[in-house]
Structures are given as C-alpha cells and as structure tokens.
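Student: Kindly return the folded structure for what I paste below:
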Amino acid sequence: MITGKQRSYLKGIANTIDPIFQLGKNGLTENFIRQVDDALKAREIVKINVLKNSTLDPSEVASQLSEELNAEFVQSIGRKFVLYRQSEDKPEIILPR
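Tutor: Okay, the predicted model is just below:
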C-alpha cells in the first residue's frame, strides 16, 4: 500500500508519460493482461487509455487490473488510468518515505 505522498510523487511521473496501451471493444483479454504485466516488470509505471468504443468503465478496469497484477492504482483521469508496481529485480523509481 502506498501513502498519499508516494501517490502524489507517482502522479507527477505519470503526468510526463504517454499511454502505452489502448483498451478497446475487445475488453480485457488474457493477452492484454500479460502485456501490461510485462510492461510493469520493465517500466514499473504504465498509463492505459480506455477507448470510447469500449463499453468498459475505466475505473472498474483499473481496479480489476490492479488486483490481478498485484499493482497499485495511482490515478484515473477521464478515460486514462495509471498503475504502478515496484520492480523486484531492480527498482528504478524510488518512492519518498
């Protein structure tokens, strides 16, 4: 569980990155979940865009993905949301205490 200060720090980082995934009408597939998992291993923080043609609610998708991938939900703005998971091998993002 991350603190409010850590969440604010991650929001600042997320503000500078572009979404690397787009979730469309196909919804959450096993392949999509696997790709997000791989991206979290490599980057620690990912931004995902839920397209307008998708019937899924971005906050519900963020909640489901964070549970399945053991990641932290950082923020949701409009149809975009951000997930964070610290790397087990070599963490690059150092969170404030």
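Student: From here on, just use CA atoms for contacts and neighbour counts.
Tutor: Fine.
Student: which residues touch the nearest residue to Ala71 once chain neighbours are set aside?
Tutor: Closest residue to Ala71 apart from its sequence neighbours, by C-alpha to C-alpha, 6 or more residues apart in numbering: Arg85 at 4.7 Å. Going by C-alpha atoms under 8 Å, 6 or more residues apart in numbering, Arg85 touches Leu40, Lys41, Glu44, Ile45, Asn70, Ala71, Glu72.
Student: Here is the second sequence; please produce its structure so I can put it next to the first one:
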Amino acid sequence: MALAGRQIRQLRSLAHHLEPVVIVGKSCVTENTVEQANEYIEKHELIKCSVLDTCAQTPHEAAEDLAEALGAEVVQVIGRKFTLYRETSREGVEKIQLD
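Tutor: Model (predicted):
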C-alpha cells in the first residue's frame, strides 16, 4: 500500500506531537525491536521511532528494515527519528481516516 502525498502530509501532522516509543540501538533492527514495534503499531497505527548514534545503520536504513518487517509504510525520516504507519487489524476500534 503506497501512501499518496496528501495522506503522508496528514500522517506527518498527526505524528508531530508523538514521542519515540521504539529505540533502535547498537544492535540495529532485531527481533525484539520488531516485536516491540509490532505491539505499538497494532495499538496506535502510527508510531515514531528513534535511532541511537551507536547504531551501524543510518536512520533511513533502519526505517526501511523495520517497515519491511512490520508490513508498514515509512511516513518520514527526519534526523535520527522516523515515523511508521500501518492500519490496525483490530475490529471495533477507531482507525485513522486517511483522505
């Protein structure tokens, strides 16, 4: 699912006030990182992540790896932080309505 420009802008505005909930450390993207991110993204659909300076991957590489593992879309990468989006599979919850 590729996001359109207006959808990316909408998600970026929603993510602006979020704090990073997943930290990618010196071990880069590991199974534990993927599990933790999967829990958060299933609950919230939109998550912000941070990459530590000690990580061997660039923030773009870490974002792509984590997005691929989660089946999510990279919304944006700014500095050492990135935002991911994936629609939740839970029923009966309010979902982000994309334009």
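Student: What's the TM-score once they're superposed?
Tutor: In this superposition the chains share a TM-score of 0.92, using TM-score structural alignment, normalised by the length of the first structure; 96 aligned residues with a C-alpha RMSD of 1.1 Å.
Student: rewinding a little: which of the contacts of Arg85 of the first structure are retained in the second structure?
Tutor: Retained in the second structure: Leu40, Lys41, Glu44, Ile45, Asn70, Ala71, Glu72, out of the contacts of Arg85 of the first structure (criterion both residues aligned by TM-score structural alignment, their matches' C-alpha atoms under 8 Å).
Student: Pick out the residue nearest the middle of the first structure.
Tutor: Leu83 (2.2 Å; C-alpha atoms, centre = their mean).
Student: Does that residue touch Lys47 like I think?
Tutor: Yes: counting by C-alpha atoms under 8 Å, Leu83 of the first structure does reach Lys47; the two are 6.6 Å apart.
Student: average distance between the longest helix seen in the second structure and the first structure?
Tutor: For the second structure, the helix with the greatest residue count under DSSP state H is helix 31-44. By mean C-alpha distance after the TM-score superposition for the first structure, the fitted helix 31-44 of the second structure averages 0.7 Å away from its aligned residues in the first structure.
Student: The one helix or strand Tyr9 of the first structure maps to vs the second structure, average distance?
Tutor: Secondary structure assigned from DSSP states H and E places Tyr9 of the first structure in helix 4-15. Helix 4-15 of the first structure, aligned to the second structure and superposed, deviates on average by 0.4 Å (mean C-alpha distance after the TM-score superposition for the first structure).
Student: what's the average distance of the helix or strand following that helix to the second structure?
Tutor: Sequence-wise, the next helix or strand downstream of helix 4-15 of the first structure (DSSP H and E) is strand 21-23. Its matched residues in the second structure lie on average 1.3 Å from strand 21-23 of the first structure after superposition (mean C-alpha distance after the TM-score superposition for the first structure).
Student: rewinding a little: is the residue nearest to the centre of the first structure in a helix, a strand, or coil?
Tutor: Of the three states, Leu83 of the first structure takes strand under DSSP: H, G, I helix; E, B strand; the rest coil.
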